[in-house]
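*Asks:* Predicted coordinates and the sequence they were generated for:
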Amino acid sequence: MGHLISHRNQLKWILRTGLFAAGSATLPFVAGCDKPGQAAGAPPPIEVTYTTVKTETVPADYSFIGQTEASQSVEIRARVQGFLLDWQKNAEGKPNFLEGMEVEKGQLLFQIDPKEFEVAVEEANSNLDRATARDNRAQREVKRLTDAVASNAAALKELDDAVSEQLQSKADVRLQKATLEARKLDLSYTTIKSPIKGVIGRAQRDVGSLVDASSNSLLATVLQLDPTYVNFSFSERDYIQWRKDVEMGKIVMPAGGPDKLYIDITLIDGTPYPYWGEVNFADVRIDPQTGTASVRASIPNPLLISPQRKPDHLLKPGQFVKGKIVGWQRPNTISVPQKSIIQSAAGAYVYVIGGDNKPEVRPVKLGSWTGLEWIVMDGLAAGDRVIVDGALKVIPNVPVKPTALPPTVRPQVITKPSTAPAELKNQAELEQLRMPGTRPATQPATQPAPY
């Protein structure tokens, strides 16, 4: 009996290793060792699960790795030479700003000692008054000589000299006015305010430092983080394939067309970001060095307010994120679960259950991923039964015991976000946002989770 069982195991090994085509060798019958109704020596059929292929509309996933940057980055620089006053403690005893914190547009940041500039303004005012007095005297002299020449009481040359003097005095008045405006402008430069609303970085100069308009001018940098930009690139090959798919109708765009592209991003730890971004720039050139073109999207990045920590933005400049374009659809598409695909040196293939529940090898041409499934470009047709679980155990043309999987429920394909989620303002929502695989409760139900 032990010899017969050993012989049976050898035959099983031969069949599994492919040394003999399944069904071409006649298995011996072993009496007394088989179940009733089963051929002697035949193993029980392998249990597998399968999915029935059908055509449907699926999201056209174009994924990429992007990097964030501030939508505006403004360097705060000195425009006149002078000594910095104490920006950390102003006249009211409070700092003008805190490094790393939000500042408003027009908020006072730095103050250069204005005393010498105030003196210069006063001097320019005095010079203007002097020039104005000379101009008034020249006008009176011209009027007097004009009357005198008319009555032959003065020579014409005296009048000509007076007119020239008046013209010079008028020019001097204009010069002194311009000088006064320049001195006032220099004085205004001693008060340095933020040109935008954003987050200010580290101060580059300490209190009492001598700053100027050249090498010592940089004082700090203000970054606008809401919205934030996400920069990514796509290859020339992807661009060509995308154009072909659009022209052949394999990809259907939203009503806005290619000018309205939305992206959904995921943080590096897998946390889905609660806001969608919109592509607002695409380079018209392809870089010959890298073979890629750059694309930029603008995405909301509101200030998160929490009682446990200082207000902060979730996205920081320089972060790497994973994103994908959303809203595009692939109609009449066939897709199968990823684990049903078997890769070999000859290419990808699946097992299709044929007549009498016998699996057949079917080579397939794969496209991109959509969620947890592969898009099959060629090799399958609607109605095919593709083995999902147990594909690595089956033997071609050897009957199996199939069990159907429930149909896949796909998320609704949304072409654009209906409304933006409300701002996150409490710790509970912030903690929920940090949990991978979840969205904050404030997000509308109409905006889909990642596919």
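*Replies:* Thanks, I have the structure now. Keep in mind the model is a prediction, meaning the values are calculated, not measured. Numbers count the residues shown, from 1 in each chain.
*Asks:* Please count neighbours and contacts with C-alpha atoms only from this point.
*Replies:* Will do.
*Asks:* Tell me which helix or strand comes right after the top helix by length along the chain.
*Replies:* Counting residues, the longest helix in the chain under DSSP state H turns out to be helix 115-150. On the C-terminal side of helix 115-150, the closest following helix or strand by DSSP states H and E is helix 156-188.
*Asks:* what's that next one packed up against?
*Replies:* Contact partners of helix 156-188 among helices and strands, from 3 or more Cα pairs under 8 Å, 6 or more residues apart in numbering; DSSP states H and E: helix 115-150.
*Asks:* Taking their axis directions, the helix it packs on and helix 156-188 sit at what angle?
*Replies:* Put simply, helix 115-150 runs at 160 degrees to helix 156-188, going by axes from the mean of the first three to the mean of the last three Cα atoms, to 10 degrees.
*Asks:* And helix 115-150, what's buried?
*Replies:* Residues 117-118, 120-121, 124-125, 127-128, 131-132, 134-135, 138-139, 141-142, 145-146, 148 are the ones in helix 115-150 that count as buried (16 or more other Cα atoms under 10 Å).
*Asks:* ok, second structure coming up, stack it against the first:
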Amino acid sequence: MSFVNTLKYQLLLFLPLGLLGCGEQTIGAGKPKASLHVDTLTLEYSNIRLTSELPGRITAFKEAEVRPQITGIVQSRLYQEGSFVEAGDVLFQIDPTSYQSTVNSAKAQLKKALANEVTSKKSADRYVKLMKQKLTSQEQVDDANSSYLQAKAEVAIRQAELDYANIELSYTQIKAPISGQAGFSLVSDGSLLTSGQSDYITTIIQTDNVYIDMKKSSVSLYKLKQEFFSVRGKKHIVPVLITLEDGTAYEHEGHLEFVDTQVEGSTGTVTLRAIIPNPDNTLLAGMYVRAHISAPEARDYLIVPQSAVVRSQSGDSYVFVVNGDSQAVKKAVELGNEVGNGWVVKTGLSVGDKVVINNLMNLKNNLKVVVDSDKTTSQINSAQASQNKESTDTQSSLPQLSEQG
């Protein structure tokens, strides 16, 4: 076999393989790309009453730090720690011996001054009579009258000294300045207390009502005030509800009591203070709670699930909406309050828009999609309400464990 014939033979062997590969490439290039399958939510208005949730801290309605006003030794504690005390109740008794002695001395000095006043008065009156009879001089009359006035002033001085001694004696009984729950005693019998000491010996907290201190954006606070003003007029009350740290809703409703007059420059927030009833002393000073401030009335809003919102690297929010040509179109949105598992949409969407709620990782702008299922906002809300009801019924049907002593 010649070299030429051998080359022809080899070419004939590779030719079918080359044609077969070209055929596969042609078939692969002509195969249409599969459309992405998605589910959508057709937006409808939801009539809801928006609520702002703010972290807050409980502060006592009134709190008094009890300190001694005199120096002395504690004889006894006369209240039960943690009990309710009335204003004026004696909490501690300081040894009154030395202060009682001072009072007794002041009383004696006052009696002496009073006796001297009487004598001076009589002497002055006698000199006045003698002067009328021209049996004495005017100078002697003036001296007698001056002695009487000095004796009278001495009485006033001794009376003031007695009053001050009685006040100090009364301070040996340390009394409750306000009514409320008395705290732990920080001193024991035999302890030395000093006048003007910085350390308090106990505290009294009034907790029938408590304050909730929180912070809110000055802009959002202004908008909330405007809403209440437009609905309820100038004399409006802003209701406040709270949730405890474990998620339990507190049964009593409070109201906004005070708004600070200055905005914090670094954060742009303003301090709010609400007052809320606390008849069972459930709320303790220092507790952290979640405060809920509701809008004055319910309004219509568009709400999208949080899982349907995509955020860009710059922090901008957008969603994908399926248009009439079955294409996923990216739309920028401005979000408002958080409502359950959704966001209130301020701008960017309209009623009837079909928002894509799954397969977001594979979506691209203007990508052809196939809608597998489409539900409306009302259908989603009804399904969630039924699910919550079933969950509640299941929990109520569980056997309850009772505590046994």
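*Replies:* Cool, the structure landed. None of the values given here were measured: they were computed from a predicted structure.
*Asks:* how big's the offset between the longest helix of the first structure and the second structure?
*Replies:* Comparing helix 115-150 of the first structure with its match in the second structure after superposition yields a mean distance of 1.5 Å (mean Cα distance after the TM-score superposition for the first structure).
*Asks:* Same question for stretch 164-176 of the first structure.
*Replies:* Relative to the second structure, stretch 164-176 of the first structure is 0.9 Å off (mean Cα distance after the TM-score superposition for the first structure).
*Asks:* If we go by neighbour counts, what in that stretch is buried?
*Replies:* Glu165, Gln166, Ser169, Lys170, Asp172, Val173, Gln176.
*Asks:* Likewise for stretch 306-314 of the second structure?
*Replies:* Within stretch 306-314 of the second structure, the residues scored as buried using 16+ other Cα under 10 Å are Ala308, Val309, Val310.
*Asks:* Residues touching it, excluding its own?
*Replies:* Contacting residues not belonging to stretch 306-314 of the second structure are listed as Ser317, Tyr318, Val319, Phe320, Asn341, Gly342, Trp343, Val355, Val356, Ile357, Asn358, Leu360 [Cα atoms under 8 Å, 6 or more residues apart in numbering].
*Asks:* Quick one: map Pro363 of the first structure onto the second structure.
*Replies:* When the structures are aligned by TM-score structural alignment, the residue of the second structure matched to Pro363 of the first structure is Ala332.
*Asks:* And Gln343 of the first structure, by the same measure?
*Replies:* Here Gln343 of the first structure is matched to Arg311 in the second structure, going by TM-score structural alignment.
*Asks:* From Tyr211 of the second structure, how far out is the residue nearest the centre of the second structure?
*Replies:* In the second structure, the C-alpha nearest the mean C-alpha coordinate belongs to Gly56, at 2.2 Å (Cα atoms, centre = their mean). Relative to Tyr211 of the second structure, Gly56 of the second structure is positioned 10 Å away (Cα to Cα, to the nearest Å).
*Asks:* before we move on, what about Val238 of the second structure?
*Replies:* From Val238 of the second structure to Tyr211 of the second structure the distance is 15 Å (Cα to Cα).
*Asks:* go on, Gly21 of the second structure?
*Replies:* Counting by Cα to Cα, the gap from Gly21 of the second structure to Tyr211 of the second structure is 81 Å.
*Asks:* and the two? which has more neighbours close in?
*Replies:* Counted by other Cα atoms under 10 Å, Gly21 of the second structure and Tyr211 do not tie: Tyr211 has more neighbours, with 27 against 11.
*Asks:* what lines up against that one once you look at the first structure?
*Replies:* So Tyr211 of the second structure corresponds to Tyr229, using TM-score structural alignment.
*Asks:* Surely that match is in a strand?
*Replies:* Yes - applying DSSP: H, G, I helix; E, B strand; the rest coil, one finds Tyr229 of the first structure inside a strand.
*Asks:* Test my guess that it contacts Ala297.
*Replies:* Yes - here Tyr229 of the first structure lies in contact with Ala297, judged by Cα atoms under 8 Å, at a distance of 5.5 Å.
*Asks:* Now do the same contact list for Lys105 of the first structure.
*Replies:* Here Lys105 of the first structure is in contact with Lys193, Ser194, Pro195, Ile196, Lys197, Gly198 (Cα under 8 Å, 6+ apart).
*Asks:* how about the first one, what's its match in the second structure?
*Replies:* Matched across to the second structure, Lys193 of the first structure falls on Lys175, judged by TM-score structural alignment.
*Asks:* and the closest residue in space to its match that isn't next to it in sequence, how far is that from Ile178 of the second structure?
*Replies:* The shortest distance from Lys175 of the second structure to any residue other than its chain neighbours is 4.3 Å, reached at Val90 (Cα to Cα, 6 or more residues apart in numbering). According to Cα to Cα, Val90 of the second structure and Ile178 of the second structure sit 12 Å apart.
*Asks:* just Ala87 of the second structure next, same as before
*Replies:* 4 Å.
*Asks:* so where do the helices sit in the stretch 151-300 of the first structure?
*Replies:* For the stretch 151-300 of the first structure, the helices identified by DSSP state H, counting those that start in this stretch occupy 156-188, 236-247, in order along the chain.
*Asks:* looking at the ones you listed, which is buried most?
*Replies:* A comparison of these by mean neighbour count, using mean count of other Cα atoms under 10 Å, puts helix 156-188 on top with a mean of 17.
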